[in-house]
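A.B. asks: With the sequence up front, the predicted model follows.
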Amino acid sequence: MWETFIEYRLYPTYIFELIAAISGIFYLYSKKKPAKADKLIVFTINLIFVIDLFAIIYSVYYHVYDYAYIEFIKETPFRTNLWIYNILTLVTGSLFTVYFLMQTQSGKLKKAIGTLVVIYIISSIIHFFTSDVFFLTTSAYVYIYGAFLICISIAAYYLELVRTERILNFRRELPLYISIGLIIYQLGITPLFIFQRYVGVSEDFSEVYGNVLDLANFFMYSVFAFGFLKVIFEIKRSRRKALN
């Protein structure tokens, strides 16, 4: 099975995800008392790595071993890994949004966007149960709605940043680095995801989409890792100044 990972170059994305996940764990250890938001973002990135890796192993196991020892799965809708990615999309869209909501002090914004998150979760679950997309394809509704929530929650965070003195210490603003990675990723992938549904039969487009998706993932997780390490450096530098 691991030969398949090497042959089809399935591993680079997961290496970057792992680097970001490990950097996040080091970030938590570098803080004496990490905030709930810090724990949430590190948990989210590690969750993405674990579920993403499980999904690809699940798929490769099917193509290489034809579900040996668990053949009963072949007769069920769970034979593909698309249901895993649909769940992951819903969970990460919600968690990233909540993370940025935790960065703002505006009660009105929190209430408004929080309500949208609840609607997103409930409506997505209903969508999964009332349509056949859950097992057949990545849900456009869940993906696009989640991207929208992430973007407006980031906008709320930026508004909080410019309105307060936090902007003076932007180098220690981990959410800033997380937001940059997410925004570039969403701007690069969401339009292609929408067009993919209309030109899905084009092999050339599928190749372009796959390459852009890989690059977007490399960039996003690299920025996440850089953000964690940068803030760790800033924390240590502040502590050294305090001792002097």
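C.D. replies: That came through fine. Numbering: from 1, shown residues only.
A.B. asks: Please count neighbours and contacts with C-alpha atoms only from this point.
C.D. replies: Noted.
A.B. asks: Just give me the neighbour total for residue 121.
C.D. replies: A total of 17 residues lie near residue 121 under the criterion other Cα atoms under 10 Å.
A.B. asks: Any buried residues in the helix or strand harbouring it, and which?
C.D. replies: Assigned by DSSP states H and E, residue 121 belongs to helix 107-130. Neighbour-count burial for helix 107-130, counted by 16 or more other Cα atoms under 10 Å, picks out 109-110, 113-114, 116-117, 120-121, 124, 127-128.
A.B. asks: and what of stretch 72-90?
C.D. replies: For stretch 72-90, by 16+ other Cα under 10 Å, it's 79-90.
A.B. asks: Would you format the residues you listed as CSV with secondary structure and distance to residue 224 included?
C.D. replies: Converted to CSV, the buried residues of stretch 72-90 look like this (DSSP: H, G, I helix; E, B strand; the rest coil; distance: Cα to Cα, whole Å):
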residue, secondary structure, distance to residue 224
79, helix, 33
80, coil, 30
81, coil, 26
82, helix, 26
83, helix, 26
84, helix, 23
85, helix, 21
86, helix, 23
87, helix, 22
88, helix, 18
89, helix, 18
90, helix, 20
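A.B. asks: Quickly name whichever of those residues is closest to residue 10.
C.D. replies: residue 81 (14.9 Å; Cα to Cα).
A.B. asks: can you tell me how far the closest one sits from residue 135?
C.D. replies: 8 Å (Cα to Cα, to the nearest Å).
A.B. asks: Check it against this one:
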Amino acid sequence: MIKTLLDIINFSLILEFVAAVVATFSYIKIKKLKTQTFKFLSIYLWIVISVEVLGSYTFLICPYKFDELPFFINNPEWSKNYWLFNIYTAIAYMFYTWYFFKQLISSKKKSIVIYSMITFNIITIFDFIFGEIFFIGYSQLMNLFGLILIVMVLCMYYYEILTSDRILEITHKLPFYISVGVLLYFISVTPLFLSSQYIKSEEIVFTKYYRLILSYANYFLYGIIIFGIVKCYWFNKSQSTKFSSSPTLS
């Protein structure tokens, strides 16, 4: 039982929990800095934790012989959590795309992102329904187009920063820190999701590095989110105008 709990409660989950708590505390504490994007960032971080905890039911199936229950006997596909993490990954792509869409100024760029998001949703839903991958592995189409979507919106975001005076305050803006974490995270883990379908579970070396890369990608993403929130929060408090009209927590 203790080993099972340790499998569920790992350092990634702890970091995700801390990130959610820090974001929620900052949202409540800094009342005049409440923004739609920061509000949904806090909500999204709690969704991440919920999915991680819910998805850990697979750790309980074999040790406690849950696979012998009538439900899992009649529906063996539910004994794996691919279905849950396929849905979660789609939500992650959409959330981060929306988050940086909200940081864009150009109407033309925003229109491109909107149409791209619609296309991504259509492709993802189609693949989930007709691709026969939903229960047995990670959707390759979703991850491929999701990565393209993330890279595209981040390139637009970086371009607008580099071509405006926003670059002068870049280290005081939370979206910048999140963008670095998100970019490195998806560039690191997407190839794993794309190749995992072709690797047998018995491949110990792949499984080892798969878990290692995924773990460190999680550490970096949620670690930098925590760092960004704390840094931007204290930077804002240290200014002579404690609550500026141009919030750093956006």
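C.D. replies: Received, thanks. Note that the coordinates shown come from a computational prediction; the quantities given were computed from them, not determined experimentally.
A.B. asks: After superposition, what is the TM-score?
C.D. replies: Here the TM-score for the pair of chains, by TM-score structural alignment, normalised by the length of the first structure, is 0.89; 239 aligned residues with a Cα RMSD of 2.1 Å.
A.B. asks: quick one on the thing from earlier: for whatever helix or strand comes next after the helix holding residue 121 of the first structure, list every residue counted as buried.
C.D. replies: Counting by DSSP H and E, the next helix or strand C-terminal to helix 107-130 of the first structure is helix 133-136. Under the neighbour-count criterion of 16+ other Cα under 10 Å, helix 133-136 of the first structure has 133-135 buried.
A.B. asks: Check stretch 159-175 of the second structure too.
C.D. replies: 160-161, 171-175.
A.B. asks: mind putting those in a markdown table, secondary structure included?
C.D. replies: Compiled in a markdown table, these are given as follows (DSSP: H, G, I helix; E, B strand; the rest coil):
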| residue | secondary structure |
| --- | --- |
| 160 | helix |
| 161 | helix |
| 171 | helix |
| 172 | helix |
| 173 | coil |
| 174 | helix |
| 175 | helix |
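A.B. asks: hang on, the earlier thing: now do the shared contacts for residue 81 and residue 135 of the first structure.
C.D. replies: In terms of Cα atoms under 8 Å, 6 or more residues apart in numbering, residue 81 of the first structure and residue 135 are not both contacted by any residue.
A.B. asks: what helix or strand is the residue nearest the centre of the first structure on?
C.D. replies: Centroid check for the first structure by Cα atoms, centre = their mean gives residue 92 as the closest residue, at 5.3 Å. Following DSSP H and E, the helix or strand that holds residue 92 of the first structure is helix 82-101.
A.B. asks: what angle do that helix and helix 107-130 make?
C.D. replies: Following axes from the mean of the first three to the mean of the last three Cα atoms, to 10 degrees, one obtains 170 degrees for the angle between helix 82-101 of the first structure and helix 107-130.
A.B. asks: Quick check: the alignment partner in the second structure of residue 168 of the first structure vs residue 179 of the second structure, distance?
C.D. replies: Superposed on the second structure with TM-score structural alignment, residue 168 of the first structure falls opposite residue 168. To residue 179 of the second structure, residue 168 of the second structure is 17 Å away according to Cα to Cα.
A.B. asks: ditto for residue 52 of the second structure
C.D. replies: 22 Å.
A.B. asks: Of these two, which one has the most company?
C.D. replies: Ranked by neighbour count (other Cα under 10 Å), residue 52 of the second structure and residue 179 place residue 179 first, with 23 against 19.
A.B. asks: Quick check: closest non-adjacent residue to the more buried one.
C.D. replies: Counting by Cα to Cα, 6 or more residues apart in numbering, residue 179 of the second structure lies nearest to residue 154, which is 6.9 Å off, once chain neighbours are set aside.
A.B. asks: That neighbour pairs with which position in the first structure?
C.D. replies: Using TM-score structural alignment, residue 154 of the second structure lines up with residue 154 in the first structure.
A.B. asks: wait, residue 146 of the second structure sits on residue 120?
C.D. replies: Yes. Counting by Cα atoms under 8 Å, residue 146 of the second structure touches residue 120, with 7.0 Å between them.
A.B. asks: buried ones in stretch 55-64 of the first structure?
C.D. replies: Those would be 55-62, for stretch 55-64 of the first structure by 16+ other Cα under 10 Å.
A.B. asks: typo on my end, stretch 6-26 of the first structure
C.D. replies: Buried residues in stretch 6-26 of the first structure (16+ other Cα under 10 Å): 10, 13-14, 16-25.
A.B. asks: just checking, residue 49 of the second structure touches residue 15?
C.D. replies: No. The criterion here is Cα under 8 Å, and residue 49 of the second structure misses it with residue 15 at 9.7 Å.
A.B. asks: Among the buried residues of helix 107-130 of the first structure, which one sits closest to residue 32 of the first structure?
C.D. replies: residue 110 (27.3 Å).
A.B. asks: What separation is there between that closest one and residue 165 of the first structure?
C.D. replies: On the measure of Cα to Cα, residue 110 of the first structure and residue 165 of the first structure end up 20 Å apart.
A.B. asks: Looking at the first structure, which helix is longest?
C.D. replies: Counting by DSSP state H, the longest helix found in the first structure is helix 203-243.
A.B. asks: circling back to that earlier point, list the buried residues in whichever strand or helix holds the match of residue 154 of the second structure.
C.D. replies: Using DSSP H and E, residue 154 of the first structure maps to helix 140-163. For helix 140-163 of the first structure, burial by neighbour count (16+ other Cα under 10 Å) applies to 142-154, 156-158, 160-161.
A.B. asks: what does stretch 231-242 of the first structure give?
C.D. replies: Buried-residue list, stretch 231-242 of the first structure, by 16+ other Cα under 10 Å: 231-233, 235.
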